[in-house]
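J.: structure of the sequence below:
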Amino acid sequence: MKYIFLIAFLIPIFGLAQIGGQSGYQSLNLTSNPRAAALGGTTISLVDGDVSQFFENPATLDSISAGNVFFHFNPYFADVFVYSGAYSFSIGNAGVFAAGIHYINYGAFDLVDETGAQLGSFRAQDYTFSIGKAHQIGVFSLGTNLKLTHSSIESYGSTAILVDIGGVFRINRNWSAAMVLKNMGFRISEYTQFSNPELPFDVKIGMSFKPEYMPLRFTLTSTNLTHENSSGSESSSGRSVSTFNQLFNRVNLGAEFLLSDNFQLLVGYNHKRKQELKLDDIGGGAGFSFGLMAKVKKVEIRFSRATFHTAGGSSFISLKTNLNDFKKIL
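T.: So this is what the prediction gives:
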């Protein structure tokens, strides 16, 4: 088992691939739930019945029961709002599936001509529909998300069909490792005949570990493994990128304080975010995040806060419950 830790740290260094161009559909990289936001921005190895985790890794669906419903709200920046929702359901002998939507509303903008005369207004929005399924084979779990994503601005739009493929390996009840291939697919329409954005394909590797006699669970997730330089802002600004930064720009760290079944505290750190958004003379807390989970009756409430810059951060709020629990009460 000790070799898994070695592999997880070496892959961010050696697992480099060529980008091939500037990627589009960047809304697919926005965090879709408060739990992931609090644990550094993404986490793929948590398999404890949380339906919101299927956005991160479809292989986690094997731990989810039917009837779970989840809603997430994130007031982002500059009047941009992010919403996501998910529902798990059973189809006969096929087992449990999950369906979800991730929606970004960029708001209204002034529409002007080349002279600056105002012609009205227009809106911009992105949305992604997902449906996922997982299958467990012994200690392994394999899952797939099929996604339809559409981005529109004024009268222009672009649509793509994408697939996520994920896997989870349960080393024991307190230790799991995971890998996800995200956003593989093809475009079926473009904004214009001249646009050709690359899909934001990524490979993620992560693990979660809980010491047996401690109320703590640690998560480590390696991201951006398909990018040769995971921090383009540093190279473009003339800053030198140290070996330390090249490694940890690909690693998100998080910890959950499991105080009880009804209350938890979470903290996380995203080094890439800190390096890209800190000021030259002050970090301002960029890259750090925290959150909490409180369960009231049958409803799980989560709140997270991620600091992006010395000027502030972004908040994430969600509600989750299982509709079957209410049927039992009624």
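J.: CA only for contacts and neighbour counts going forward, please
T.: Will do.
J.: show me the strands in the stretch 151-300 of the chain, by range?
T.: Taking DSSP state E, counting those that start in this stretch to define them, one finds strands in the stretch 151-300 of the chain at 156-172, 175-189, 202-209, 216-222, 251-260, 263-270, 288-296, 299-309.
J.: any chance of these in CSV, plus mean neighbour count and distance to residue 327?
T.: Output for the strands of the stretch 151-300 of the chain, formatted as CSV (neighbours: other C-alpha atoms under 10 Å; distance: least, C-alpha to C-alpha, whole Å):
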stretch, mean neighbour count, distance to residue 327
strand 156-172, 19, 32
strand 175-189, 19, 33
strand 202-209, 23, 33
strand 216-222, 23, 32
strand 251-260, 20, 25
strand 263-270, 23, 24
strand 288-296, 20, 17
strand 299-309, 21, 14
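J.: please convert those to a markdown table, extending it with distance to residue 119.
T.: Formatted as a markdown table, the strands of the stretch 151-300 of the chain follow (distance: least, C-alpha to C-alpha, whole Å):
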| stretch | distance to residue 119 |
| --- | --- |
| strand 156-172 | 17 |
| strand 175-189 | 27 |
| strand 202-209 | 40 |
| strand 216-222 | 46 |
| strand 251-260 | 45 |
| strand 263-270 | 42 |
| strand 288-296 | 42 |
| strand 299-309 | 35 |
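J.: neighbours around residue 110, how many?
T.: Neighbourhood size, residue 110 [other C-alpha atoms under 10 Å]: 11.
J.: revised request: answer the last question for residue 314.
T.: 16.
J.: touching, it and residue 291? I think so.
T.: No - using C-alpha atoms under 8 Å, residue 314 is not in contact with residue 291; the gap is 11.7 Å.
J.: joint contacts of those two?
T.: Taking C-alpha atoms under 8 Å, 6 or more residues apart in numbering as the contact rule, residue 314 and residue 291 both touch residue 305.
J.: one step back: ok, which of the strands of the stretch 151-300 of the chain comes nearest residue 278?
T.: With respect to residue 278, and counting by C-alpha to C-alpha, the nearest of those is strand 299-309 at 6.0 Å.
J.: mind listing residues that contact that closest one?
T.: 34-35, 37-38, 273-274, 277-278, 283-295, 313-321.
J.: for stretch 64-76, same thing?
T.: 32-34, 48-52, 81-90, 96-97, 314-324.
J.: following up with a second sequence; could you model it the same way so I can compare the two?
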Amino acid sequence: MGVLTAVLLGGRALAAETTYGVGTQALPLQQSGGTARAMSMGSAVVAVEQGSASLLWNPAGLSKMSCKEIAVHHNSGLGDTVQEIFIFGMPLGTVKEEGKGGSMGGLAASIGYVNYGGFTGTDATGQETGNYNAGDYSVSLGWGKEFLPGLSGGVAVKGMQSNFASKVYSTYTTDIGLLWKVVPSLDLGVSYSNFSLYDKIGEPASGLRLGAGWTIDKHWLLAASSELQNKAMKRIQLGTEYLIGNVDEKANVLALRAGYQLSYPSRELGALAGLTWGLGYTLTKSVAIDYAMLPTGDLGISHRVSLTYKFGCPKKHRAPAPVAAVAAPEPVVLKSIDLEDSHFDFDSSKLKPQGMEALRENVELLKKNPKAQVRVAGYTSMSGTKEYNQRLSERRAAAVRDYLVAQGGIKQSRIT
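T.: Predicted coordinates:
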């Protein structure tokens, strides 16, 4: 099994390379998160929201999914090695707002495959024994949910199988994680990866991941994390992402990314080993493509490409446009009733018969036009003082109004 592991890692071990127990390096590529965005940021994404790809790093991040997602992650390089990961994720329950996740959390599942190409086998004396093919398969299922405001937890169960010639080896592990939004701009994350449930190949590298993500503004993200693996590599990871474009609508957005990964003990793969960079482009709110390039010294360059499609997203609630206040329309006055001094008894508000006749004509007109209103004005002769005439005109106007209401059946609200 030790010989097989060395072959899968891409060649002979370097003279200064530290040797670990054989089991700690089982299924090496299946343990690496194969997303272009994560790898271009130096893998410093333990506390970074990644949608369905959170399944590969910190399952607590699945609690933030507000859309359904289908994603394909491709990795090529390191000789003839090719890796493919397919992920489907979806929120569970009601999604009230984008970025808040489902009321019952989020669920994601993945299928992965690594093809290491063909190999020539030899026996203990160096004689060739034939050609062999090698490959790994993996499946995983994870769930995350926000249990307290700002605090989410998640768990993922994984199964992995390695095939070499006629041999088949398998292992089952689990990941657990927490994600805490300390303040709107700062997230902290922790996860434990590859806790062994059952294995027939040797325990995969497991250990603790700690991370932080700082959103400086809506364009710029800084991230840092570390890996403390049992009996294996220790890593410090730094990454950044800068967005250019319409980030509010999440369309036509260009992402510039870079990262660095410092490993201990050093893998001595060359001066650029550990440095990562990449690009991403969000074509629409639904479609995004990402690319990452990872120099690995003498082993060449690893290229990663991710394609993500989102659908079933909640509609963004827009505040209604302010409506200008509309002044109430002036009442429609069909006719103004003007009664002269001769329509009333002298120095009185009592109507004469000719005054009543004039009002009856207006009553008929008002009944034929039920939406029309009537304006009543009272007049007096020029004799008498101004104050006395004003009071008399007001009494005469009131007498006309009373007649229209009592005798004509006109609503008082129609009379001004």
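J.: show me what contacts the equivalent of residue 181 of structure 1 over in structure 2?
T.: Counting by TM-score structural alignment, residue 181 of structure 1 lines up with residue 192 in structure 2. By C-alpha under 8 Å, 6+ apart, residue 192 of structure 2 lies in contact with 175, 176, 177, 206, 207, 208, 209.
J.: counting neighbours, what do you get for the nearest residue to residue 2 of structure 2 once chain neighbours are set aside?
T.: The shortest distance from residue 2 of structure 2 to any non-neighbouring residue, by C-alpha to C-alpha, 6 or more residues apart in numbering, is to residue 22 (5.7 Å). Residue 22 of structure 2 has 17 neighbours, counted by other C-alpha under 10 Å.
J.: ok, residue 22 of structure 2 to residue 4 of structure 2 distance?
T.: 10 Å (C-alpha to C-alpha, to the nearest Å).
J.: picking up where we left off before, turn the contacts of residue 192 of structure 2 into JSON lines, including distance to residue 364 of structure 2.
T.: Converted to JSON lines, the contacts of residue 192 of structure 2 look like this (distance: C-alpha to C-alpha, whole Å):
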{"residue": "175", "distance to residue 364 of structure 2": "87"}
{"residue": "176", "distance to residue 364 of structure 2": "85"}
{"residue": "177", "distance to residue 364 of structure 2": "84"}
{"residue": "206", "distance to residue 364 of structure 2": "96"}
{"residue": "207", "distance to residue 364 of structure 2": "95"}
{"residue": "208", "distance to residue 364 of structure 2": "92"}
{"residue": "209", "distance to residue 364 of structure 2": "90"}
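J.: for the residues you listed, which one is nearest residue 134 of structure 2?
T.: The closest of these, once distances to residue 134 of structure 2 are taken by C-alpha to C-alpha, is residue 206, at 23.0 Å.
J.: which one in structure 1 is aligned with that closest one?
T.: Residue 206 of structure 2 maps onto residue 201 in structure 1, by TM-score structural alignment.
J.: tell me the contacts of its match?
T.: 181, 182, 183, 184, 226.
J.: out of these, who's nearest residue 120 of structure 1?
T.: Looking across the contacts of residue 201 of structure 1 and measuring by C-alpha to C-alpha, the closest to residue 120 of structure 1 is residue 183, at 35.3 Å.
J.: which one is that closest one nearest to, not counting chain neighbours?
T.: residue 201 (4.8 Å).
J.: relative to residue 224 of structure 1, how far out is the one you found?
T.: 9 Å.
J.: ok, residue 204 of structure 1 next?
T.: Taking C-alpha to C-alpha, one finds residue 204 of structure 1 at 7 Å from residue 224 of structure 1.
J.: with residue 130 of structure 1 instead?
T.: For residue 130 of structure 1, the distance to residue 224 of structure 1 - C-alpha to C-alpha - is 22 Å.
J.: where do the helices sit along structure 1?
T.: Assigned by DSSP state H, structure 1 shows helices spanning 2-14, 34-38, 232-236, 243-248, 271-277, 323-329.
J.: can I get those helices in JSON lines with mean neighbour count and distance to residue 210 of structure 1?
T.: Putting those into JSON lines (neighbours: other C-alpha under 10 Å; distance: least, C-alpha to C-alpha, whole Å) gives the following:
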{"stretch": "helix 2-14", "mean neighbour count": "13", "distance to residue 210 of structure 1": "14"}
{"stretch": "helix 34-38", "mean neighbour count": "29", "distance to residue 210 of structure 1": "17"}
{"stretch": "helix 232-236", "mean neighbour count": "12", "distance to residue 210 of structure 1": "34"}
{"stretch": "helix 243-248", "mean neighbour count": "15", "distance to residue 210 of structure 1": "22"}
{"stretch": "helix 271-277", "mean neighbour count": "19", "distance to residue 210 of structure 1": "22"}
{"stretch": "helix 323-329", "mean neighbour count": "10", "distance to residue 210 of structure 1": "28"}
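J.: and those helices as CSV, adding distance to residue 67 of structure 1?
T.: Listed next are those as CSV, based on distance: least, C-alpha to C-alpha, whole Å:
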stretch, distance to residue 67 of structure 1
helix 2-14, 34
helix 34-38, 20
helix 232-236, 42
helix 243-248, 38
helix 271-277, 36
helix 323-329, 5
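J.: to residue 258 of structure 1, which of those lies closest?
T.: Here helix 34-38 is closest among these (C-alpha to C-alpha), at 13.2 Å.
J.: and that closest one, which stretch of structure 2?
T.: Taking TM-score structural alignment, helix 34-38 of structure 1 hits residues 36-40 over in structure 2.
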